[in-house]
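Enquirer: Could you look at this predicted model? Sequence included:
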Amino acid sequence: MNLRSSEEIDSLLMTKPTSARIAAYLRGDSSHCYGPDREAANILMTTTPLLKEAERARRGFVIATARTFATVTRQLIVHGYGYPSSASPNLHHVTHAVHPGMPVAYLDDDPSVTAYLHRQFGRHRGVHTATAAMHDLSSLPALLPGDSADLLSDRPTGVILTGLELIRDLNPVLAGLRKHLVAGSRLAITHLRTDEMTFFEIGELTGIYRTAGALFTPRSSDALAAALKRAGYVLDEPGPATLHPWEAHNSRHVLGHRLLLGVTATVPHQIAA
């Protein structure tokens, strides 16, 4: 496959913001951002100041969860990780410290992100990158190299999905993924919590992400839990919970951040009726 460089793709997209570059800016990394991204992120931070901390908490949750999943699964698949940061370890570093050589697949629907990840990590042992929409997870084996695809049907897999607030209908995503995961596989999700947002905050988020080509979908913690249960996952305690920002190396899930939900779940040996 002839991959364009991230700079080539970015040059095509630099006239409008993207959700990945907005998130990077909110985390404090402006190296991937252009004027429209900075403008959009600054509007969001003015409207909802805690978004900056929420995005940092999201990255911290993902890294901590990857470390945990590396102890109980045979490979890790993450969708929507976004641009890596020099301020924190990346997922393959974290997993390989626990399980050397463990396959790690970075999937993203933004081709600029995928090109950048491929350039940075494509030669690392056990690392795979691919451009795929989250709905493409229903065809997950086709997105992975042969050995990793074979592992899906043989060994527990860890999957991390970030930014599900930008997915309109969770049901086909979660159910489509579930059919490829064997018992004991683990799933982690991050989702902005809208239970306590004002209508103004939700409206601003919806408008900004619309300019970035994404559809922001308000969803409560109860709705997120219900979607996971419908798809046949068993939620780990305490279920969808708000997260407090933490340092990336901290492996404990600290509760208390009102804007970001994190939840982990397990594929059971038998789906409950």
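Expert: Everything's here; your move.
Enquirer: For the rest of this, base every contact and every neighbour count on C-alpha atoms.
Expert: Will do.
Enquirer: And for Leu228, the neighbour number?
Expert: With neighbours defined by other C-alpha atoms under 10 Å, the count for Leu228 comes to 22.
Enquirer: Please, which helix or strand holds it?
Expert: Secondary structure assigned from DSSP states H and E places Leu228 in helix 221-230.
Enquirer: Just the buried residues of that helix, please?
Expert: By neighbour count on 16 or more other C-alpha atoms under 10 Å, the buried set for helix 221-230 is Ser221, Leu224, Ala225, Ala227, Leu228, Lys229.
Enquirer: ditto for stretch 186-206
Expert: The neighbour-count criterion (16+ other C-alpha under 10 Å) identifies 186-194, 202, 204-206 as the buried residues of stretch 186-206.
Enquirer: Determine which two of those residues are furthest apart.
Expert: Arg186 and Glu204 (33.5 Å; C-alpha to C-alpha).
Enquirer: one step back: tell me which strands and helices the helix or strand following the helix holding Leu228 is in contact with?
Expert: Reading on from helix 221-230 to the C-terminus, the next helix or strand found by DSSP H and E is strand 234-235. When contacts are defined as 3 or more C-alpha pairs under 8 Å, 6 or more residues apart in numbering; DSSP states H and E, strand 234-235 packs onto helix 221-230, strand 260-266.
Enquirer: about what we covered before: of all the buried residues of helix 221-230, which comes closest to Leu215?
Expert: For the buried residues of helix 221-230, the nearest to Leu215 is Leu224 (16.7 Å; C-alpha to C-alpha).
Enquirer: want to compare, so here's the second one:
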Amino acid sequence: MTSPSSGGGRPQSIEIDTSKPHPARMYDYFLGGKDNYEVDREAAEEFMKSAPEVRVGVRANRQFMHRAVRHVVAEGGVRQILDVGTGLPTEPNVHQIAHAIAPDTRVAYVDNDPIVSAHSMALMAGTDTSVVLADVRDPRGILDHPDVRKVIDFDRPVAVMLVALLHFVSDAEDPDGIVATLRDALPTGSYLVLSHATGDVHADRRENAAAVYNSASATMNLRTHSRILDFFGDFTLVEPGLVPVPDWRPDAPDPRQAPPIGIYGAVARKNG
């Protein structure tokens, strides 16, 4: 399969590994998308046996992302967004939400799955949005990537988004160091938007569900509320703080009796 290089450069060949499930493609399946393979669908179905609420959860996480983007653009005044671990494009995506409020908002999407990169590049062609094939485990590489730098000026406030991403980074891969590198690169007035899976809200801590990812391209590492709080460092949490994603500034009360959602989310600001 071939795709254009990020930033509209010369086409390059990319290899898509379909021998293992990939979190982005499984997430797409949970959302009802079609950009996934049999190996992803089988793993996703196995996951749902132990965590039947996952489809509700990923939609709640998606809605959290929408509200968070609206907050940082409309209330925070941010006009630059670095979305790391963007996943397969699902409308409305970050740039569409931001542009509805401020059309001059610039967005850089980053993901480590070539199929995500290929699909995103095709959709973003002709826009001022960059799509970069890179891995959060190399945060310095992301910050210094020329196609990120084309869009993002790190002398001005930036919103960095790590939505449903860090639970795919193990402790051995130093998630604290990764987030600290990203936080330290941001000027005052910037934001960190983060959501993360947890076992806190279920009696079985969803250990069997998480184990499904042991055969995927990245493991799932569920973390506690206090552990997830550590990722925000000295940034100031926007009210209501770190809460289950349906509870972060909902647009309206949900009249349905929703199951407990094991995903925390928060938005935090870097103060001077």
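Expert: Cool, got the structure. In this text the structure is predicted, and so the values were computed from the model without any measurement.
Enquirer: sorry, back to before: using JSON lines, lay out the buried residues of stretch 186-206 of structure 1 together with secondary structure.
Expert: JSON lines is the format used below for the buried residues of stretch 186-206 of structure 1 (DSSP: H, G, I helix; E, B strand; the rest coil):
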{"residue": "Arg186", "secondary structure": "strand"}
{"residue": "Leu187", "secondary structure": "strand"}
{"residue": "Ala188", "secondary structure": "strand"}
{"residue": "Ile189", "secondary structure": "strand"}
{"residue": "Thr190", "secondary structure": "strand"}
{"residue": "His191", "secondary structure": "strand"}
{"residue": "Leu192", "secondary structure": "strand"}
{"residue": "Arg193", "secondary structure": "coil"}
{"residue": "Thr194", "secondary structure": "coil"}
{"residue": "Ile202", "secondary structure": "helix"}
{"residue": "Glu204", "secondary structure": "helix"}
{"residue": "Leu205", "secondary structure": "helix"}
{"residue": "Thr206", "secondary structure": "helix"}
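Enquirer: All the helices of the stretch 51-200 of structure 1, residue numbers only.
Expert: 51-69, 91-98, 111-121, 140-143, 146-152, 170-178, 199-211 (DSSP state H, counting those that start in this stretch).
Enquirer: sorry, back to before: put together a markdown table for the helices and strands packed on strand 234-235 of structure 1, with distance to Cys33 of structure 1 on each row.
Expert: Formatted as a markdown table, these follow (distance: least, C-alpha to C-alpha, whole Å):
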| stretch | distance to Cys33 of structure 1 |
| --- | --- |
| helix 221-230 | 31 |
| strand 260-266 | 23 |
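Enquirer: what's the closest of these to Ala40 of structure 1?
Expert: When those are compared for distance to Ala40 of structure 1 using C-alpha to C-alpha, the nearest one is strand 260-266, at 19.4 Å.
Enquirer: Could you tell me where the closest one falls in structure 2?
Expert: The aligned range for strand 260-266 of structure 1 in structure 2 is 263-269, by TM-score structural alignment.
Enquirer: what does the matching stretch rub up against?
Expert: In this structure, residues lying in contact with stretch 263-269 of structure 2 by C-alpha atoms under 8 Å, 6 or more residues apart in numbering are 57, 61, 64, 68, 189-198, 225, 232, 235-238, 240-245, 248.
Enquirer: residues near the closest residue to Ser153 of structure 1 other than its chain neighbours, how many?
Expert: When the adjacent residues along the chain are set aside, Ser153 of structure 1 lies closest to Val182, with 6.1 Å between them (C-alpha to C-alpha, 6 or more residues apart in numbering). Around Val182 of structure 1 there are 19 other residues, counting by other C-alpha under 10 Å.
Enquirer: do Pro238 of structure 1 as well
Expert: Counted with other C-alpha under 10 Å, the neighbours of Pro238 of structure 1 add up to 9.
Enquirer: try the one 4 residues further on
Expert: Counted with other C-alpha under 10 Å, the neighbours of Thr242 of structure 1 add up to 24.
Enquirer: now Glu8 of structure 1
Expert: Here the neighbour count serves as a burial measure; for Glu8 of structure 1 (other C-alpha under 10 Å) it reads 12.
Enquirer: give the contact list for Leu144 of structure 1.
Expert: Here Leu144 of structure 1 is in contact with Ala105, His128, Ala130 (criterion: C-alpha under 8 Å, 6+ apart).
Enquirer: about what we covered before: what do we get in structure 2 for the residue nearest to Ser153 of structure 1?
Expert: Counting by TM-score structural alignment, Val182 of structure 1 corresponds to Pro187 in structure 2.
Enquirer: Also Thr211 of structure 1?
Expert: Matched to structure 2 by TM-score structural alignment, Thr211 of structure 1 sits across from Ser215.
Enquirer: could you check the distance from that match over to Arg70 of structure 2?
Expert: When distances are taken as C-alpha to C-alpha, to the nearest Å, Ser215 of structure 2 and Arg70 of structure 2 turn out to be 36 Å apart.
Enquirer: Could you check which of the two is surrounded by more residues?
Expert: Arg70 (21 against 13).
Enquirer: Now check structure 1 for the residue matching that one.
Expert: Arg70 of structure 2 is assigned Arg67 in structure 1 as its aligned equivalent, the criterion being TM-score structural alignment.
Enquirer: got a list of what that match touches?
Expert: Taking C-alpha under 8 Å, 6+ apart as the definition of contact, the neighbours of Arg67 of structure 1 are Leu91, Val94, Thr95, Val98, Ser251.
Enquirer: One more: Glu53 of structure 1?
Expert: Glu53 of structure 1 is in contact with Leu26, Arg27, Pro245, counting by C-alpha under 8 Å, 6+ apart.
Enquirer: Give me the number of neighbouring residues for the nearest residue to Ser5 of structure 1 once chain neighbours are set aside.
Expert: Excluding its sequence neighbours, the residue lying closest to Ser5 of structure 1 (C-alpha to C-alpha, 6+ apart) is Ala115, at 5.6 Å. When neighbours are defined as other C-alpha under 10 Å, Ala115 of structure 1 has 24 of them.
Enquirer: Translate Ala115 of structure 1 into the numbering of structure 2.
Expert: Superposed on structure 2 with TM-score structural alignment, Ala115 of structure 1 falls opposite Ala118.
Enquirer: thinking again about what came up before, next, the contact list for the match of Thr211 of structure 1, please.
Expert: For Ser215 of structure 2, the contacting residues are Lys20, Pro21, by C-alpha under 8 Å, 6+ apart.
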